[in-house]
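> got a sequence here, can you build the structure:
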Amino acid sequence: MHYLDLSLANLHQEVDWLQIMSKLPSLSKLHLQGCKLGSMNPSLGFVNFTSLRVLNLSQNLFNHEIPYWFSNLSTGFLELDLGDNSLKGEIPPCILNIQKLEYLSLENNQLIGKIPESIGQAKNLLHLNLKANSFSGPIPSSIGNLSYLRELSLSNNQLNGTVPKSLGLLSNLVVLDITRNSLTGNIDEAHFTKLSELKFLTMSRTPLFFNVNSNWVPPFQLKYVSMNSCKIGPNFPVWLQMQRSLMVLRMSMSGISAKVPDWFWNWTLKIDTIDLSFNHIEGNIPDILLNSTFLNLRSNQFKGRLPQLSANVKVLNLANNSFSGPISLFLCQKMNRKNKLMVLDASNNLLSGELSQCLKYWQSLMHLNLGSNRLSGRIPYCVGSLVALQSLCLRNNNILGDIPPSLKKCSNLELIDLAENHLPIDIPLWIGEMTSLKILSLRSNGFRGHIPLQICQLSSLGVLDLANNSLSGLIPKCFNNIRTMTIPNNGTLPYFDSLGYHYEYGYYFETLKLVPKGNELDYEKNLKYVRMIDLSSNNLSGSIPIEIPALFQLKFLNLSRNNLTGKIPEKIGSMKELESIDLSRNHLSGEIPSSMSNLTSLSRLDLSYNNLSGRIPSSTQLQSFDAPNYIGNPQLCGDPLPQCYKIEEESFNRSIGKAKDDSENSSFYMGMGAGFMVGFWTICGVLFFNRAWRHAYFRFLENINVWVYVNMVPKMNWFVGRVKKLPP
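The predicted model follows:
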């Protein structure tokens, strides 16, 4: 037997597989990819593979170092693939001593240490793939000795130092990938001296300076270049103009701040994918028909009208620029009516006017984001014809009127973001028919009426944001019907796939603004992990439903600034995924449930300005929050507020003081009354029993009466007479 392929067969229990295979002396090719093998028996000192030329052990379950029996492989051994295992340790010298080795893949393991300088001795290597490990140190300069090398993949490691100029000697190199490392320094013409065969150049997310002369003529004709996060600017790279075979250009976050040169747009007509996002590129897009399948110019300084598109364009991302003019000019352009566009993101620009009925010509749209512009008017009824639509974002415009019921025809919609517009209406009941919805954001619109119970039919809902409206009534008790908020999850798995569009050489992720912990944040790739209910700043009343604690997967809950009463649900501690809870500025009463001490993931808590009382439950978690998170509850005590005994003592002192004051007042009045009675009856008793004193007392009263009559009566008569003589 010369060839054996058992790939994907379950050999997990075959402990002696290596000894069995070594008994096939004529075997030259052995493929055991994905067989769930648990060990390569590193303790073995010898394995008889004298005829073997190709060995593929990738995608197994090895969790040990590379064994030294590889030194027994024949001198004619050509290909070794140990990728996608859990191999540990360093690259052993025995691997690099295989003289005729042409293909070596150790990708996606846990290998450490430096790439050995002896790698330069494997002079027959054509493919060297060491990506996705933990290699550190510099790229060995001896790699320049591998004159036959066609592929060098070192991405996703921890390599540092400068890139050796000896790489420029690899005259047969087709693929160079050093993405996601910590390499520093300059890349100049010397690094490419003899790379005439280079087709794929990838050095993204590596802090390198691409420093070449403006008149440099590259020796290569690239098909794919990815230099995201490399320092290329501020000038626009002129050498690109000489690349006539380029299909993919990715230079995001590369520090380019110049104006787009005149040659650029015509040059792009044959390029499939262009990503120049997050630079400071200036200028207008001329009146030509853009042709790239994937065009990302996000976060630059482009201005003027939106461009014309050919039917080839699938993704157009122009967000965060200064494009202006009526949106209808773009939607209604005759050439654009033939479009096949799947993604249109022109958010955060200066576009104006109404969304016209021309929206019906964009039937292929899956993601439409026109948020944060100056759009006005109503959402056109024809939006219901966009049946492929998965996300609709019109946030932060001046949209008026209502939400057209035709929108429910878009049964694939997963995200609706109409926040920060002017929609003072009831939330439509038909919203419950959009069962694919995962995200619903209607905050800051003026919505009125009750929260419809039909929202509870949205079993896939992950984000419900109705904050800052005029909603009234009770919080629905049926929120526990939203399955994605109740089904257990280990916390690391996404609740749904990323909202966006994936393309062979690119991707688009939908962005959503949320206020999970009091501050507005942008969520993109991590949106799929969010579970949130925000009903804050409304006029909701009643108690917090006891069904709320059944939302085990909820991470952010905000019910603040309403008119809620009653107690905090006792079982709220079962919501162990909660990271933020805000119940402030309501009329909640009673004690804080002791179960809240179980919320170990909590990083934000606000219970301020309610009528809560009693002791704050003791736990490291609840005591980690500052006093302002509890203030406005006079009867609440315990760390971080004043200790309960102080409040009890103050209350006791107040009651004692009041009792003391009452006692003193009572004693005063009782004493005064007793004194009056004693004095009164003493005088009466003396007058009653002593005749001489009684006669003297009555003579005293008679004398006073005579004195008043003699002295006061004449004067009163004189005064009355004078008054009568006064003229009227």
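> only C-alpha atoms for contact and neighbour calcs from this point on.
OK.
> check contacts around the most centrally placed residue in the chain.
Central residue of the chain (CA atoms, centre = their mean): Tyr523, 3.7 Å from the mean position. Shown in contact with Tyr523 (CA atoms under 8 Å, 6 or more residues apart in numbering): Thr511, Leu512, Lys513, Leu514.
> format those residues as TSV; extra columns: neighbour count, secondary structure and distance to Ile548.
Shown next, in TSV, are those (neighbours: other CA atoms under 10 Å; DSSP: H, G, I helix; E, B strand; the rest coil; distance: CA to CA, whole Å):
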residue	neighbour count	secondary structure	distance to Ile548
Thr511	17	coil	28
Leu512	17	strand	25
Lys513	16	strand	24
Leu514	20	strand	21
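> adding distance to Asn291, write the residues you listed out as JSON lines.
What follows is these, written out as JSON lines (distance: CA to CA, whole Å):
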{"residue": "Thr511", "distance to Asn291": "25"}
{"residue": "Leu512", "distance to Asn291": "28"}
{"residue": "Lys513", "distance to Asn291": "31"}
{"residue": "Leu514", "distance to Asn291": "35"}
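> for the residues you listed, which one is nearest His2?
Thr511 (54.5 Å; CA to CA).
> and stretch 279-299, what's buried?
By 16 or more other CA atoms under 10 Å, the buried positions in stretch 279-299 come out as 279-282, 284-285, 289-299.
> to check against the first, give me the structure of this:
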Amino acid sequence: MDAALAFRLLLIVATTTSCSVYAHCITKERDALLSFRAGITSDPQNLLASWSGKDCCQWRGVKCSNNTSHVIKVDLRNKFFLDDLFAPFYSLSFRGMHGKISPGLLTLHHLKYLDLSGNHLGGVGIPIPSFLGSLRRLIYLNLSCMDFDGMVPPRLGNLSKLQYLDLDNSYYDYYGYGNVLLSEDMSWLPHLPFLRFLDMSGVNLSAIGHWVQVVNMLSNLRALHLRRCKLVFKYTPLVYRNLTSLRMVDLTNNMIENLNPTYWFWDAGTIRHLDLSYNMAVGPLPDAVGNMTSLEVLRLGGNNFCGVKAKTLKNLCNLRELTLSSNSINQDISEFLQGLPSCAWTKLELLDLTSTNISGEIPNWINQWTNLSILQLSANRLVGSVPLAIGSLSKLSHLHLDYNQFNGSILEEHLSSLVNLKELDLSYNSLNMMIRPKWNPQFQLSLAYFPGCKMGPRFPLWIQGQRDVSYFDISDADIVDNLPDWFWSVFSNVTYLNISYNQISGRLPRSLEFMSSALIFDLNSNNLTGMLPQLPKHLVELDISKNCLSGPLPRKIVAQNLSDLLLSDNYISGAIPSYICQLPFLSVLDLAKNRLVGQLPLCSKQSFISALILYDNLLSGKFPSVLQSCPDLILLDIAENKYTGELPAWIVNKLPQLSYLRLRNNLFSGSIPHQLTELQNLQFLDLANNSISGSIPHSLFNLKAMMQDHYHREIADNPLSWSYSRPGSTEIFDAKYDDTLEVVVKGQYLDYTSNIAYMVCLDLSHNNLFGEIPNEITSLVGLMSLNISHNHLSGKIPEKISLLQSLESLDLSWNELSGEIPASLSGMTMLSKLNLSYNNLSGRIPSGNQLQTLIDPASSYIGNNYLCGPPVSRNCSGPEVARGRHDEHQSDSDVRYLYVGMAVGFVLGLWLVLLHSYLLGRGELLISTCLTSYCAD
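Just a heads-up that it's a prediction; the model follows:
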């Protein structure tokens, strides 16, 4: 809201009321307020705690007229929710009051000011109460950031004295709640002739094509906010222009595709503040912008303008703020800055050129911009050193130079005169912080970001005086030192703390509960020791992975808002405590690579966990039955433990969202349950190094997530980025698993972080599987890695194996496969690792295309005695191979003839013996001798 306008509105209220201590409550109005209180089911902030006793004029949020004692103001604004960006993450109490608005308020006939913003007094299917349109003396009505759903009541048009109307619903619209405010008729607006401030942001106005004509009738309107309204933009000729008082126009996030020079706001000569940020406007800046000579604030960030030229703005001598972020300037910074109106150089307070593709060095004459308070040049191609002239900008409060290519040093001279500096971001440049340890800066930073800067090897002691820091990041800063004793007390009020990827040593304190504002801690990849401390009450994310923590986990935990708890790669021992089940918002739990023993604790209620990573511990028992209470589980990794028994069939019903299942290096037995193939989202299955037997299920074609090739896998489909809601709340939160997972691909252990989301893998190696490879496996065209080696599989390689065009690694080694290698294998263009060794394969090895580029191709075929052709030395047409093939076929014939010959010989021999005996018995020796001689011949 415009500050001058807000002051005037408050002045209006102030002139009609004085200190309510002199007023006395009117009984029926007191009863009306009590009826409102009766409709409130929850008041976690105790806004209504003082609403008792006879004199309602003394109640919190209530003001009465000193002259008439009538209630003229009710202000129950939820300041915690509206004024704090991170408030939704604290707890449900910060959502303010819950309940309904009682129609008893209609008794307050003299009410001029009503503010219920930021409270939860609506709900799905509950619109703004139309009876509020009967409070005809209202001058100020604020229902913003509430959860109403449905049509905006036209009866608000009865509030003919209204000067301030705020129905901002953009919070709910932005976060994708089911609550939708909309209006199909704005004809009631012109009935508010005194309206000065209008905010309908987040209200769907797509059905109203003539909204410009309607707004044009509000001759006293000074501030117009229509963010995220799905506005229809078309040429709307105005017969007369009635918006002669308009100062502020905010039309952000309306998907405007072009800024037509005929649009009405270009000719509104009184506009001082124009915000068209985060639309979809393309092309060059319209020349019409340069005619708005009254402009003081111009915000065009988040569009797709290209080749933005500063000369378009040369007539804007009153310019105080200019935001062009995320557009394409594509010019040297010196040239662009010189093109800006020189008449505004000493007036400009804010310049935001973030992500505009500017290049070159910051010019030394930047010190002529003497009024500059905010300078944001992040994410560009700026080079060279940061000029000392920056240090002359004594009014500078925000300096953001992150994600550029600056080099050189940051000296005390850069910062010593910046006494008003509040935010300093030098992240990810090649800068050295050459600052004396005993230097005592004059400023007090609230944001101090130095990741990737060289601050070490000693811990930067000059930050000891920065006791107002809320956001602090010195990650990857080459610090090799002990954490100073004063560290935790200096940063006791921090909200975000990141010291990761250094070599910082030191023992963690026993408790960090005193850090009541902390939301996010990232301490991973250091040398911190000690046990996991008691955590701050409101902490949401904690990462102390890759340190040297030891001992058991604490017996209790007060941080009930934890959503991410990452403690992998430490020396934590003992059992997993039962309170893990009681963390209502826990979404990611990573305790991998520790020394944990026992089993997962039994949970008595449903868990909302989405990623559970416990690999490389000493956990044991059957497949954890507690997981039946985790229906939202997406990633499960319990590899490299001592789990036994068979895989349960209930996985498909109890874990329907499962996408990543990693069970390798355990003691699981039994067969692969066919129900496992009914998991529609399963794209990563690793059962390697167990004792699983039986055949590979033919129902593999049910694995739909493995049947989508990577060309059609959208980023939005990333199953490791998810939204979740908290019990008892309609709020939606975003989460992402982004820690390191070890995955065996191409015979190597590889580390994956969030890119594991795009890995499609099936690994059944090192088990006791038998039977043939099912042809259905060729339907899994999304597979990038397939490993079924070290089993007892027989038969042929499926002829259609080449359908797996996304395969990068194929390992069928150490089985009993026979027959020829399918020639189509050479057409698998992504294949870089192939292992068919130690089988009974025969025939010519396919050649050409991708097979010529394999890693170590000769080793892919060893242990197959009857394969020939490159890369093996055996020639397909040579005598050795011919003899081998002949011998192979002959050996089979020889065996058959041997058995037949043995049978015939046995019968003939027996006949001769009997005949010989007979002849001897008759004395016919001569005949016997002849027969014997004949048989011998």
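> picking up where we left off before, conserved subset of the contacts of Tyr523 of structure 1 in structure 2?
Counting by both residues aligned by TM-score structural alignment, their matches' CA atoms under 8 Å, structure 2 reproduces these contacts from the contacts of Tyr523 of structure 1: Thr511, Leu512, Lys513, Leu514.
> so the first one versus Leu368 of structure 1, what's the distance?
With distances taken as CA to CA, to the nearest Å, Thr511 of structure 1 is found 11 Å from Leu368 of structure 1.
> strands along the stretch 151-300 of structure 1, start to end?
With strands called from DSSP state E, counting those that start in this stretch, the stretch 151-300 of structure 1 shows them at 151-153, 158-162, 175-177, 182-184, 186-187, 200-202, 209-210, 224-226, 248-250, 273-275, 282-284, 289-290, 294-296.
> wouldn't Asp272 of structure 1 be in contact with Asn296 here?
No - look at Asp272 of structure 1 against Asn296 with CA atoms under 8 Å: they stay out of range, at 11.5 Å.
> Asn468 of structure 1 is nearest to which of the strands of the stretch 151-300 of structure 1?
Of all those, the one in closest proximity to Asn468 of structure 1, counting by CA to CA, is strand 294-296 (33.7 Å).
> quick check: the aligned residue for Trp299 of structure 2 in structure 1?
You called it Trp, but residue 299 of structure 2 is Arg. Under the alignment by TM-score structural alignment, Arg299 of structure 2 pairs with Asp81 in structure 1.
> its match against Leu101, yeah?
No - if you go by CA under 8 Å, Asp81 of structure 1 and Leu101 don't touch, sitting 11.2 Å apart.
> have a look at those two and say which one is more surrounded.
Per other CA atoms under 10 Å, whichever of Asp81 of structure 1 and Leu101 has more neighbours is Leu101, with 23 against 19.
> got the contact list for that one?
Per CA under 8 Å, 6+ apart, neighbours of Leu101 of structure 1: Gly76, Phe77, Leu78, Glu79, Leu80, Ala122, Asn124, Leu125.
> now do Tyr224 of structure 1
Contacts of Tyr224 of structure 1 by CA under 8 Å, 6+ apart are Lys199, Phe200, Leu201, Thr202, Leu246, Met247, Val248, Leu249.
> tell me how far it lies from Thr268 of structure 1.
14 Å.
> which part of structure 2 matches stretch 699-710 of structure 1?
Under TM-score structural alignment, there's no match for stretch 699-710 of structure 1.
> give the buried residues for that stretch.
So stretch 699-710 of structure 1, judged by 16+ other CA under 10 Å, has zero buried residues.
> ditto for stretch 223-241 of structure 2
Ala223, Leu224, His225, Leu226, Arg227, Arg228, Cys229, Lys230, Leu231, Val232, Phe233.
> and the first one, how far from Asn318 of structure 2?
Okay, so that is Ala223 of structure 2. Ala223 of structure 2 is 19 Å from Asn318 of structure 2, by CA to CA.
> then Ser891 of structure 2?
Distance from Ser891 of structure 2 to Asn318 of structure 2, by CA to CA: 99 Å.
> please identify which of these two sits among more neighbours.
Asn318 (19 against 12).
> give me the element the alignment partner in structure 1 of that one is part of.
Matched by TM-score structural alignment, Asn318 of structure 2 corresponds to Lys100 in structure 1. Using DSSP states H and E, Lys100 of structure 1 sits in no helix or strand.
> do I have it right that Lys100 of structure 1 meets Leu73?
No - assessed by CA under 8 Å, Lys100 of structure 1 is found out of contact with Leu73, at 10.8 Å.
> doesn't Gly401 of structure 1 lie inside a strand?
No - under DSSP: H, G, I helix; E, B strand; the rest coil, Gly401 of structure 1 falls outside any strand and is assigned coil.
> what residues are up against it?
Gly377, Arg378, Ile379, His422, Leu423, Pro424, Ile425.
> name the member of the residues you listed with the most neighbours.
Going by other CA under 10 Å, Leu423 tops these with 23 neighbours.
> so it makes contact with Gly446?
Yes - when contacts are counted by CA under 8 Å, Leu423 of structure 1 is listed as touching Gly446 (5.9 Å).
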